[in-house]
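> this one's sequence-less:
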């Protein structure tokens, strides 16, 4: 009997955590809760707002003498859950610490 009660409580806690995480991901992805919402001065120091891009340019020449150029652009995109966890972590970190310590 005690095992069934423990199992029910664990299932309730697990489902509550899962739905909370899913709701937070949806909120920050589509609801405008992320860096895209223009919340003001927080975006200036937010590392997620200044994501770096990296371009690679490949050029090759075909048999007919035509030149084909391919540009591949990589953007450092992180999943919404990582963005959410970094925001939560930055809430608890003091503003005096530098980013090189993290």
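Cool, the structure landed. Quick caveat: nothing in here was measured; it's all calculated off a predicted structure.
> please count neighbours and contacts with C-alpha atoms only from this point.
Noted.
> what does whichever strand or helix holds residue 55 rub up against?
Using DSSP states H and E, the element containing residue 55 is strand 53-61. The contact list for strand 53-61 (C-alpha atoms under 8 Å, 6 or more residues apart in numbering) reads 67-76.
> where along the protein do the strands fall?
Using DSSP state E, the strands of the chain run over 53-61, 67-75.
> got JSON lines for the ones you listed, with distance to residue 9 and mean neighbour count too?
Shown next, in JSON lines, are the strands of the chain (distance: least, C-alpha to C-alpha, whole Å; neighbours: other C-alpha atoms under 10 Å):
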{"stretch": "strand 53-61", "distance to residue 9": "46", "mean neighbour count": "10"}
{"stretch": "strand 67-75", "distance to residue 9": "42", "mean neighbour count": "10"}
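> for comparison:
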């Protein structure tokens, strides 16, 4: 009998947490502009860093056979809503949050 009660309470707690996370994701995606791809207006329009477009890095490598390999890496600031939500939640616990490229 005790196991059944414990199992019911654990299932209730687990489902409550899942629905809370789902509701937070929906709320956050709707209040941040509603665009699924994250291509809405930047939060701070006067910040010049948010107005920069994607930047590219070009890597050129010469092989032993005389071939040249060019690799172009394009970095964009577009993030899916779940990534923005998780970074915001993480910032509550780690106030000295830096972008992941600097870690």
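In hand now; what should we look at? What you see is a predicted model; the values in this text were computed from it and never measured.
> need the strands of the first structure in JSON lines with distance to residue 88 of the first structure, can you?
Below are the strands of the first structure laid out as JSON lines (distance: least, C-alpha to C-alpha, whole Å):
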{"stretch": "strand 53-61", "distance to residue 88 of the first structure": "25"}
{"stretch": "strand 67-75", "distance to residue 88 of the first structure": "23"}
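> of all those strands, which one is nearest residue 34 of the first structure?
strand 67-75 (17.4 Å; C-alpha to C-alpha).
> what residues does the closest one touch?
Defining contact as C-alpha under 8 Å, 6+ apart, one finds that strand 67-75 of the first structure is touched by 51-62.
> Throw those residues into CSV and include distance to residue 80 of the first structure, thanks.
Putting the contacts of strand 67-75 of the first structure into CSV (distance: C-alpha to C-alpha, whole Å) gives the following:
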residue, distance to residue 80 of the first structure
51, 14
52, 17
53, 18
54, 21
55, 23
56, 26
57, 29
58, 31
59, 35
60, 37
61, 41
62, 42
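> nearest to residue 97 of the first structure among those residues?
Closest to residue 97 of the first structure, out of all of the contacts of strand 67-75 of the first structure and judged by C-alpha to C-alpha, is residue 51, at 21.1 Å.
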